[in-house]
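*Asks:* predicted coordinates and the sequence they were generated for:
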Amino acid sequence: MKKLFLFGLFISIPSVAIADLSHWISPITDLSAGDTAWVMISAILVLFMTTPGLALFYGGMVRKKNVLATMAQSFAVSCLIAVLWLCFGYSLAFTPYNAFIGGTDRFFLEGLSVFTEKNMLTIYPGASTIPESVFMVFQMAFAIIAGAIITGAFAERIKFTALLLFIGLWSLLIYVPTAHWVWGIGGWLANDGVLDYAGGTVIHINAGIAGLVAAMMIGKRVGYGREIIMPHNLVLTLIGTAMLWIGWFGFNAGSALAADARAGMALATTQIATAAGALTWIIIEVLCKHKPSALGLASGAVAGLVGITPAAGFVSIQSSLFIGAITSVVCYLGVTKLKYWLRYDDSLDAFGIHGLGGIAGAVLTGVFVSSDIAGTDTTLWKQIESVLITIAFSAIGSFILLKIIDKTIGLRVAKDDERQGLDLSSHGERIE
């Protein structure tokens, strides 16, 4: 009898999770060609941020023996999460079911289509002027870069299979629920008034905390703290930074999901915050009696980009100047002080830039939000609350996943393989 009850409960779950999505169907004539074109371009720009942008950004900062492996991680994560998003991720993040998770209606993108005979198509209610397929790909690009960001925290020492298993599980079990809470229909943090325009909590805090937990669990690189570990080619890093900067306009301005005034405001605030972040970083370097470095410019620019992400469409252009500068200071202290005080090896500063930058940006959104621009309001406490919730959920969830993987297939390559370099030991390739 008990087995029969459990079987009945199991087969009933899918039917319970299916919601009425009849209101997601709209005439093709209701689409906006301009909005559709802009969000399509934005989706491409965000995909461009991961490959080649983040791949080059990270690839230039590792040692020569790990360049291919590091870049391959970004490519592999892009492929893995694209498939997982098709199968389960999109549906669980963006279809309605309850305040904590979406439903099964769009598993394998079932029902997402264009009905050409009836001149109808499916749309997402929050983006009613573009096809749902465009919205789905745009959000897929966000999920991809979130997973790829994490890889910078444990670069040069993780097993390739362990990385793919962890990122895949993290994307479905950590990223997807958080995206639903903040951006999904009926998400509980959204209902509570939390503001996250383009992913300060959902992407950057989430990924940064996961990276920090992973870096601490995997341990420091062989020779870290005893040997000089220098970037292989900062030219690649600067090229990657430029690609990230350009792609980020799709990230932030594209999050308006329309070619409208809010997109234009997000475009402007993104540019100013990025410039302010880069300049602030090298000013700090000079004040600390260092030479203004190319890596500092790159780091400051990315810090400014991360800081403005949750606020881009909610604050004034003048406020973006302060957000970029303040976030850059926070990230500088995290990278140059906090990491050494706490003695963790965040290889490429995934936590130092994305985690701390996302925290600063989310909090500063509550400080600088303009109700006239945002069309809504929030409180500083609500923003802090969302930060604390995201940190706790990502940290605990990531720890559990990593512990399971470590006990089964192991997380770290052998020391001899690490010394040889992951290019050869993991992929059988190397650059000359």
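*Replies:* Good, I have the coordinates. What you see is a predicted model, and the numbers here were worked out from it, not measured in a lab.
*Asks:* CA only for contacts and neighbour counts going forward, please
*Replies:* Will do.
*Asks:* where along the stretch 301-432 of the chain do the helices fall?
*Replies:* Along the stretch 301-432 of the chain, the segments classed as helices by DSSP state H, counting those that start in this stretch run 317-333, 339-342, 356-368, 371-374, 380-408, 415-420, 422-427.
*Asks:* what sits against Ile284?
*Replies:* Val329 (CA atoms under 8 Å, 6 or more residues apart in numbering).
*Asks:* related to what we said a few turns ago, quick one: which of the helices of the stretch 301-432 of the chain is nearest Val235?
*Replies:* helix 422-427 (19.8 Å; CA to CA).
*Asks:* buried ones in that closest one?
*Replies:* Neighbour counts using 16 or more other CA atoms under 10 Å place Leu422, Asp423, Leu424, Ser425, Ser426 of helix 422-427 among the buried residues.
*Asks:* now the last one: closest residue in space, sequence neighbours ignored.
*Replies:* Excluding the flanking residues, the one nearest Ser426 by CA to CA, 6 or more residues apart in numbering is Phe160, at 7.0 Å.
*Asks:* how much space between the one you found and His427?
*Replies:* Distance from Phe160 to His427, counting by CA to CA, to the nearest Å: 9 Å.
*Asks:* hey, where'd the strands end up in the chain?
*Replies:* With DSSP state E as the definition, the chain shows strands at residue ranges 25-27, 114-115, 120-122.
*Asks:* the residue lying closest to Thr280 once chain neighbours are set aside: neighbour count?
*Replies:* Spatial nearest neighbour of Thr280, excluding adjacent residues (CA to CA, 6+ apart): Ala325 at 5.7 Å. Residues lying near Ala325 (other CA atoms under 10 Å) number 25.
*Asks:* equivalent analysis for the one 5 residues further on, please.
*Replies:* Here the count is done by other CA under 10 Å, and Val330 has 19 residues near it.
*Asks:* go on, Val286?
*Replies:* When neighbours are defined as other CA under 10 Å, Val286 has 13 of them.
*Asks:* likewise for Met71?
*Replies:* For Met71, using other CA under 10 Å, the count is 24.
*Asks:* surely it and Ala148 touch.
*Replies:* No: in this structure Met71 lies outside contact range of Ala148 using CA atoms under 8 Å: 10.0 Å.
*Asks:* so which of the buried residues of helix 422-427 is the closest to Ala392?
*Replies:* For the buried residues of helix 422-427, the nearest to Ala392 is Leu422 (31.7 Å; CA to CA).
*Asks:* how near is Leu189 to Gly324?
*Replies:* Per CA to CA, Leu189 is found 25 Å from Gly324.
*Asks:* the two: which has the busier surroundings?
*Replies:* When Leu189 and Gly324 are compared for neighbours, Gly324 comes out ahead with 35 against 24, by other CA under 10 Å.
*Asks:* A further structure is provided below for comparison with the first:
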Amino acid sequence: MSSVLTDVPAFTGELARDSRLLAEHAEAGEAALRRLPPTPARDAAQAHTAADVHRHCRSARRRFLEMHVAAVYDAVTGDDEDHRPLTVLALEVADRFPGLVPDATRLAEERGRRQADKEGREIDQGLLFQALLAHDRTGTHLMRTLLRPTAAARRLLDDLQRTARTVLPTVTLERRDGVAHLTVHNLDCLNAEDDQLAEDMETAIDLALLDPTVRVGVLRGAPMTHPAYHGRRVFSAGLNLRHLQAGRISFAGFLMRRELGYVNKLIRGLHTGDATPREIPWIAAVDTFAIGGGTQLLLAVDWVVIAADAYLSLPAAQEGIVPGVAGLRLGRRVGGGVARQILLTGRKLWAGEPDCALLCDEVADPRDMDRAVAAAADRLDNPAVVANRAMLNLAEEPPDVFRRFVAEFAWRQVLRLYSADVLAKADGAWSRSARTAA
């Protein structure tokens, strides 16, 4: 069955001809897959055949991108500097270069399946993003456009300036005395991260940065309704594993969007067309715990206030995935040895521990968190803070270093999403119980 896919097409460097050859090769692979049962019904031999087909097709895609990545990007974007979400970019590439990445129809088919039952078509998006980001020119342009305001934020800005409040499905923004308070209220899952939260966080951060009267931003979790934490604020329970098990965590729309979108905007600010990005200092207030992506956010802000009974953790290795850009940022905060303990073994850091003090700037009595946050906002409300944080961030994480890291992250993360051990967990423990933070 896979003999028709033995060799990568003989690409010559001529874009139109090579595009046609790639499309024909990819269609041959699709025909082979259509002769197989759906993913969950395949026996071992059929699963091996499908993996062989995908391997041959991905070899062709990788070779095509090695020769044509800049031309692919230019054909889709031209000189456009507007914000173009990665999900939109990938679909435009699919339309312009059939067979290179999955089109809307195939992605829709995948979205209706559990993670363990998917064909793994997002892996081809990972190939594309890796190639685009690794290329100096296309990667730099792509990162710059992703730092532009989203259409949703532009649409909501007038209402925020009039009412000083914006309520999104999982995040509320309130402006008080020049401080933008972003409160996460993804209540049914202890503020775990999912596609909706990624969208709302980026919209809210954009709004805070677009509003010229905002001088400081605060990130904090809302009081919970969960019985185990009723009335207590929770910063983040990390990735929503139930959504991952159900196939509802998207690679482009969540995992890549958060790193190149709102987390990157916390560090580098918002590009609005002016010579200098619009930046403000950011404070994170950790009540109870910050797990996974919550701890990753602490590495992107300027001041962290933690309650004396709270803890931090990055359990991505136990979950089977890569913890965002923590591998780039954590070691310079806590040192390589402690970073390995946290990332490779899931070690928790409790407030008051010396190693936790390397990530958190202030430990407060849980009853005194409001006052501590307000005092931190007063300290950072200084125009010189903005200039100095920009220079610190530039020295610690130059954009090209970040770009090359995220290029590699794109490939390794998407492979982990569809690796055998992660799929086994998604089909086992994660389907039986939601994450608890006890």
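*Replies:* Sure thing, it's come through. On a predicted model such as this, the values are computed, not experimentally measured, just so you know.
*Asks:* so after superposing, what's the score?
*Replies:* The TM-score (TM-score structural alignment, normalised by the length of structure 1) is 0.25; 199 aligned residues with a CA RMSD of 8.0 Å.
*Asks:* which residue packs closest to Thr345 of structure 2, ignoring adjacent ones?
*Replies:* Closest residue to Thr345 of structure 2 apart from its sequence neighbours, by CA to CA, 6+ apart: Ala317 at 7.0 Å.
*Asks:* may I see the buried residues of the strand or helix carrying the one you found?
*Replies:* Using DSSP states H and E, Ala317 of structure 2 sits within helix 316-319. Residues of helix 316-319 of structure 2 classed as buried: Ala316, Glu319 (neighbour count, 16+ other CA under 10 Å).
*Asks:* equivalent analysis for stretch 33-49 of structure 1, please.
*Replies:* Quick answer for stretch 33-49 of structure 1 (16+ other CA under 10 Å): 35-36, 38-49.
*Asks:* so which of those belong to helices?
*Replies:* In this view, the buried residues of stretch 33-49 of structure 1 that belong to helices under DSSP state H are 35-36, 38-48.
*Asks:* how about these in JSON lines, adding distance to Ala360 of structure 1?
*Replies:* Shown next, in JSON lines, are these (distance: CA to CA, whole Å):
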{"residue": "Asp35", "distance to Ala360 of structure 1": "31"}
{"residue": "Thr36", "distance to Ala360 of structure 1": "32"}
{"residue": "Trp38", "distance to Ala360 of structure 1": "29"}
{"residue": "Val39", "distance to Ala360 of structure 1": "27"}
{"residue": "Met40", "distance to Ala360 of structure 1": "30"}
{"residue": "Ile41", "distance to Ala360 of structure 1": "29"}
{"residue": "Ser42", "distance to Ala360 of structure 1": "25"}
{"residue": "Ala43", "distance to Ala360 of structure 1": "26"}
{"residue": "Ile44", "distance to Ala360 of structure 1": "27"}
{"residue": "Leu45", "distance to Ala360 of structure 1": "25"}
{"residue": "Val46", "distance to Ala360 of structure 1": "22"}
{"residue": "Leu47", "distance to Ala360 of structure 1": "25"}
{"residue": "Phe48", "distance to Ala360 of structure 1": "25"}
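*Asks:* and Leu330 of structure 2, how far from Ala339 of structure 2?
*Replies:* 6 Å.
*Asks:* cool, and Glu109 of structure 2?
*Replies:* Distance of Glu109 of structure 2 to Ala339 of structure 2, given as CA to CA: 39 Å.
*Asks:* so which of those two has more stuff around it?
*Replies:* Each of Glu109 of structure 2 and Ala339 has its neighbours counted (other CA under 10 Å); Ala339 has more, 22 against 11.
*Asks:* residues contacting that one?
*Replies:* By CA under 8 Å, 6+ apart, the neighbours of Ala339 of structure 2 are Leu330, Gly331.
*Asks:* do you know how far Leu165 of structure 1 is from Leu47 of structure 1?
*Replies:* 21 Å.
*Asks:* over to Ile150 of structure 1?
*Replies:* Where Leu47 of structure 1 is concerned, Ile150 of structure 1 sits at a distance of 16 Å (CA to CA).
*Asks:* in structure 2, which helix has the most residues?
*Replies:* helix 44-77.
*Asks:* assign Arg220 of structure 2 to helix, strand or coil.
*Replies:* strand (DSSP: H, G, I helix; E, B strand; the rest coil).
*Asks:* in terms of contact, does it touch Leu182 like I think?
*Replies:* Yes: shown here, Arg220 of structure 2 and Leu182 form a contact pair, counting by CA under 8 Å, at 6.4 Å.
*Asks:* who has more neighbours, these two?
*Replies:* Between Arg220 of structure 2 and Leu182, counted using other CA under 10 Å, the more crowded position is Leu182 (25 against 21).
*Asks:* correct me if wrong, but the more buried one is in a helix.
*Replies:* No: going by three-state DSSP, the assignment for Leu182 of structure 2 is strand, not a helix.
*Asks:* and for the closest residue to it other than its chain neighbours, the neighbour number?
*Replies:* Excluding its sequence neighbours, the residue lying closest to Leu182 of structure 2 (CA to CA, 6+ apart) is Leu173, at 4.6 Å. The tally of other residues near Leu173 of structure 2 (other CA under 10 Å) stands at 26.
*Asks:* do Ile342 of structure 2 as well
*Replies:* 21.
*Asks:* please report how far it lies from Glu408 of structure 2.
*Replies:* Separation of Ile342 of structure 2 from Glu408 of structure 2 (CA to CA): 21 Å.
*Asks:* next one: Ala387 of structure 2
*Replies:* 30 Å.
*Asks:* with neighbour numbers in mind, choose between those two.
*Replies:* Neighbour count, other CA under 10 Å: between Ala387 of structure 2 and Glu408, Glu408 has more, with 17 against 13.
*Asks:* secondary structure element for the more buried one?
*Replies:* Mapping Glu408 of structure 2 onto the secondary structure by DSSP H and E places it in helix 399-417.
*Asks:* which elements pack onto that helix?
*Replies:* helix 122-134, helix 136-146 (3 or more CA pairs under 8 Å, 6 or more residues apart in numbering; DSSP states H and E).
*Asks:* so which bits of that helix are buried?
*Replies:* Residues of helix 399-417 of structure 2 classed as buried by neighbour count (16+ other CA under 10 Å): 399, 402-417.
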